[in-house]
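# Turn this into a model:
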Amino acid sequence: MTREISPPPLKRRKLVPQDSQTKPQSIRVFSWNINGVDAFLPPTTTKITSFFKPTTSSNGRVGPTKAHPEATSNLLRGFLSRHNWPEVLFLQELKIKQGDFKTLAALLTAINSPLNSNDTLSEDRTYTLEAVLPRDKYNARGFQGKLYGVGTLTRKDFARNHVARIRDVDWDLEGRVSIVELEKRVGQGKPLALINIYAVNGTPAPYRSPETGKVIGTRHDHKKAFHTHLRDECLALESQGYNVVVAGDLNIARGVLDGHPNLRTHPSQHSLNRADFNAKFFGKEDNKRAQAHVTTRDEKEACVDGIDVFRALHGSERRYTYHSRTAPWGSSCDRVDLILVSKSLWEEGLVINTGILDSPQERGPSDHVPVWVELKGPG
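Presented below is the predicted three-dimensional model:
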């Protein structure tokens, strides 16, 4: 881990008092798969590519150009400003090579560089960055090691007052998991553990032992093993007294509501991966509400029994987070970026709202749009 360089709600859910809903003391967690950090850095930091050429998409949006580098150099800070400086922003798919501290420093500098003369660099408008980058020498070799990777941004005042630690996990060597553990305080209920996820994409490509390099299965097998590790991590945190929030690119469309024009079912391994995910993270009630793809589950197998907050609050609404850049907007898309929470967090009425920022403008240079959740925060 690279340390700071710098259908209806569930019946048992309690409602947050009306006065709390008016001005909630809350934590907002945003998550965005940015599909590579280069487009978010100043042009002097990275090579000029075709991205900087003027382009017009099917929706008429003109992309950034050399004449307007601010379209990329301050894109992340612009995003943070536009959404009123959220406490936490999870980034996935940084595509930064292990040990590339120069690029990490450039990213942090861009994030904390003023947009204009009115943009003050106070603690409630600047961020720390923690990055987890791939270090698996056998399974993270493509593109010269510039693949995968997650970054966790925490607003400085929030980090100073509420964050106990940010850590990686020993079962992930591909730069896919970062965990923010908030402070445990007497009289404030369960603390939060916020998990930033870039889940494995299942493919028939070989997966090699990280220790020996020997082929031990496929990326489909590795995906299901990743589900198991993540489930166990969530359960371990809950057993330690945390309410868990998982946010990121889970690389799974849970069911028929989550794919357009169709849900990907061929080859059949995709359906098996989907059923495996739904069985390990959600109970019968949530899977029914999500019209999720499931198979008969071994009742002895552990399950997080979490809540997919978008489905819990928005029912069967069809909204998507992945929008292919090779197809017209809205013609080929999936909801694969998810936010799930511990059931107790939901039942205690601590989930205030959630949403998907599904527009070409919010997608920016990526092929994913951001998602967000607002939670009742620490007292």
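
# C-alpha only now, for contacts and for neighbours.
Fine.

# what's next to the helix or strand harbouring Ile27, contact-wise?
If you go by DSSP states H and E, Ile27 is part of strand 26-33. Residues outside strand 26-33 that contact it (Cα atoms under 8 Å, 6 or more residues apart in numbering): 86-93, 196, 247-249, 366-378.

# Would you do the same for the sequence below? I want to compare the two.
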Amino acid sequence: MERSISPPPKRRKLSRSEATHITNPSNQITIYSWNVNGIQPFLQKPITSYFGTQQHAKDDGNTPRASLRDFLKRHDWPALLFLQEIKISPDDPATVRALEKAVKRDDKAEPEEPDYSAHVCLPSDKFNARGFGRKVYGVCSIVRKDFAETYVERIRPVNWDQEGRFLVIETKACSSRPRLALINAYMVNGTDNAYKNPSTGEKAGTRHDRKLEVHRLLAAECRDLEARGFAVVLVGDINIARAPIDGFPNLRTFPQRHCTNRADFERRFLHKRRPSSTSNEPSNDDDDDERASSKSTANRDDSDENVALVDTFRHLHPEKKGYTYYPRGKTFGESCDRVDMILVSSLLQAALVGAGMHETPGERGPSDHVPLYARLGFADENAKVSAVA
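Purely as a prediction, here's the structure:
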């Protein structure tokens, strides 16, 4: 597991066409995801105290800052960066404008640096999204403008969620690329707290119940998109670790609802092949409970089809331990889970050329999650079209 960040390589100045070719291969789409646990640090003046120890906190050019442009540059200008838990009040348009400005190319940028646009989905639910001055939940999809101009058809929320948890980017079919539906998702964290009807405010179960309902609604959304000819890319904080290999030192199995939620997500969304576990890991006594929970849930609505998405990281690294959630207040790596994922339709499995996460205190920054990525590669049939990929 990485513990530090290497100094960035020295770069000669490139023409715009050279830069596009080198940092973004013409036949690939790179997608990043990051639960930032609040966007405010990224909209303030440069901050380095979050990153690394105090003796390395000075801005020496090698230490990441809480800057979205710096993040995009450091990771070679990806086509898409999906942020979750941005925590912007729906009554605060000034912060939304500051976020849009933070990703734009300004007068100080190098000539070859691309421009980006930011699109947000914020909560409108006044009964379930009231905490911290309504600064809860919320997602932001950051799109490189040349990619958007060539491929993006529309960007929309979903009509079954009012908590600002989902934003869908639909692309056009272009050259060798299928139509994509890229879903930025911040899934519900199941708890025993009450979930209220967003229209009436009356209690309608617990957050655990709502989590299962969101699973059902999202699975239906994915099936509908695939029926309309889209290949689905589900990106974000899933709030579930799939298997023992995805939790350190142990997979969460208490309370029992965690097992139920995990089994339900597995049944509805994942390719039939079970996630891998390391050979020297002890068997989990809760596996039987999870299978029983899955069978019980399936009996309630067994007409629902599994979306059969592919877990990009686990598909490419079947036995590798890697984690995305590193809680603050604990030594980095002392307790961690892989709860953030990038899942793709089976149709895209052959196009998957890379997936991973950046597991360092520096890349975690002010958040309690580290960023993750997946890379899709397509046949380069049309040089003119693919030059902006």
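
# matching residues in structure 2 for the strand holding Ile27 of structure 1?
Counting by TM-score structural alignment, strand 26-33 of structure 1 pairs with residues 28-35 of structure 2.

# Ok, stretch 126-138 of structure 1 next?
By TM-score structural alignment, stretch 126-138 of structure 1 lines up with residues 115-127 in structure 2.

# On the secondary structure side, give me the element for Leu234 of structure 2.
strand 230-237.

# what does Pro134 of structure 1 give?
With DSSP H and E as criterion, Pro134 of structure 1 is part of no helix or strand.

# How many neighbouring residues does it have?
26 (other Cα atoms under 10 Å).

# residue ranges of the helices in structure 1, please?
18-22, 70-73, 75-82, 101-111, 156-162, 219-239, 269-281, 284-289, 309-314, 343-347, 360-363 (DSSP state H).

# Export these as CSV, with columns for distance to Trp32 of structure 1 and mean neighbour count.
Compiled in CSV, the helices of structure 1 are given as follows (distance: least, Cα to Cα, whole Å; neighbours: other Cα atoms under 10 Å):
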stretch, distance to Trp32 of structure 1, mean neighbour count
helix 18-22, 26, 10
helix 70-73, 16, 21
helix 75-82, 10, 18
helix 101-111, 15, 19
helix 156-162, 20, 16
helix 219-239, 19, 18
helix 269-281, 21, 22
helix 284-289, 24, 17
helix 309-314, 15, 20
helix 343-347, 23, 20
helix 360-363, 9, 17
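
# mean shift between the strand holding Ile27 of structure 1 and structure 2?
With mean Cα distance after the TM-score superposition for structure 1, strand 26-33 of structure 1 departs from structure 2 by a mean of 0.6 Å once superposed.

# chain center to that strand, what's the gap?
Strand 26-33 of structure 1 has its C-alpha centroid displaced from the chain centroid by 8 Å (Cα atoms, centre = their mean, to the nearest Å).

# Then stretch 223-238 of structure 2?
With Cα atoms, centre = their mean, you get 14 Å for stretch 223-238 of structure 2.

# and for it, what span of structure 1 is it aligned with?
Going by TM-score structural alignment: stretch 223-238 of structure 2 matches residues 235-250.

# Just tell me what Phe265 of structure 2 corresponds to in structure 1.
With TM-score structural alignment as the criterion, Phe265 of structure 2 pairs with Phe277.

# Name the residue closest to the centre of structure 1, please.
Gly248 (1.8 Å; Cα atoms, centre = their mean).

# I'd say that residue and Ile339 touch.
Yes. Gly248 of structure 1 is within contact range of Ile339, at 6.8 Å (criterion: Cα atoms under 8 Å).

# Could you say which one of the helices of structure 1 comes nearest to Tyr127 of structure 1?
helix 156-162 (5.1 Å; Cα to Cα).

# with structure 2 superposed, average distance for that closest one?
With mean Cα distance after the TM-score superposition for structure 1, helix 156-162 of structure 1 averages 0.7 Å from its match.

# That helix aligns to what range in structure 2?
Under TM-score structural alignment, the match for helix 156-162 of structure 1 is residues 145-151.

# Just put the helices of structure 1 in JSON lines and tack on distance to Thr44 of structure 1.
Below are the helices of structure 1 laid out as JSON lines (distance: least, Cα to Cα, whole Å):
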{"stretch": "helix 18-22", "distance to Thr44 of structure 1": "44"}
{"stretch": "helix 70-73", "distance to Thr44 of structure 1": "9"}
{"stretch": "helix 75-82", "distance to Thr44 of structure 1": "15"}
{"stretch": "helix 101-111", "distance to Thr44 of structure 1": "10"}
{"stretch": "helix 156-162", "distance to Thr44 of structure 1": "27"}
{"stretch": "helix 219-239", "distance to Thr44 of structure 1": "36"}
{"stretch": "helix 269-281", "distance to Thr44 of structure 1": "41"}
{"stretch": "helix 284-289", "distance to Thr44 of structure 1": "48"}
{"stretch": "helix 309-314", "distance to Thr44 of structure 1": "39"}
{"stretch": "helix 343-347", "distance to Thr44 of structure 1": "45"}
{"stretch": "helix 360-363", "distance to Thr44 of structure 1": "23"}
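
# Tell me which of those helices sits nearest to Lys53 of structure 1.
Going by Cα to Cα, the one of the helices of structure 1 nearest Lys53 of structure 1 is helix 70-73, 12.0 Å.

# name the helices or strands packed onto that closest one?
Helix 70-73 of structure 1 makes packing contacts with no helix or strand when contacts are defined by 3 or more Cα pairs under 8 Å, 6 or more residues apart in numbering; DSSP states H and E.

# mind checking how far that helix is from the chain centre?
So, by Cα atoms, centre = their mean, the centroid of helix 70-73 of structure 1 is 23 Å from its chain's centroid.

# Kindly report the same for stretch 257-270 of structure 1.
That offset, for stretch 257-270 of structure 1, works out to 21 Å (Cα atoms, centre = their mean).

# How far does it stretch from one end to the other?
Stretch 257-270 of structure 1 has an end-to-end distance of 16 Å (criterion: Cα to Cα, to the nearest Å).

# likewise stretch 201-215 of structure 1?
OK, stretch 201-215 of structure 1 end separation, Cα to Cα: 17 Å.

# against structure 2, where does it fall?
Residue span in structure 2 matched to stretch 201-215 of structure 1, by TM-score structural alignment: 189-203.

# Just the residues contacting that stretch, thanks.
125-128, 162, 204-211, 239, 257-258, 261.

# what's near enough to touch His208 of structure 2?
189-192, 257, 261.
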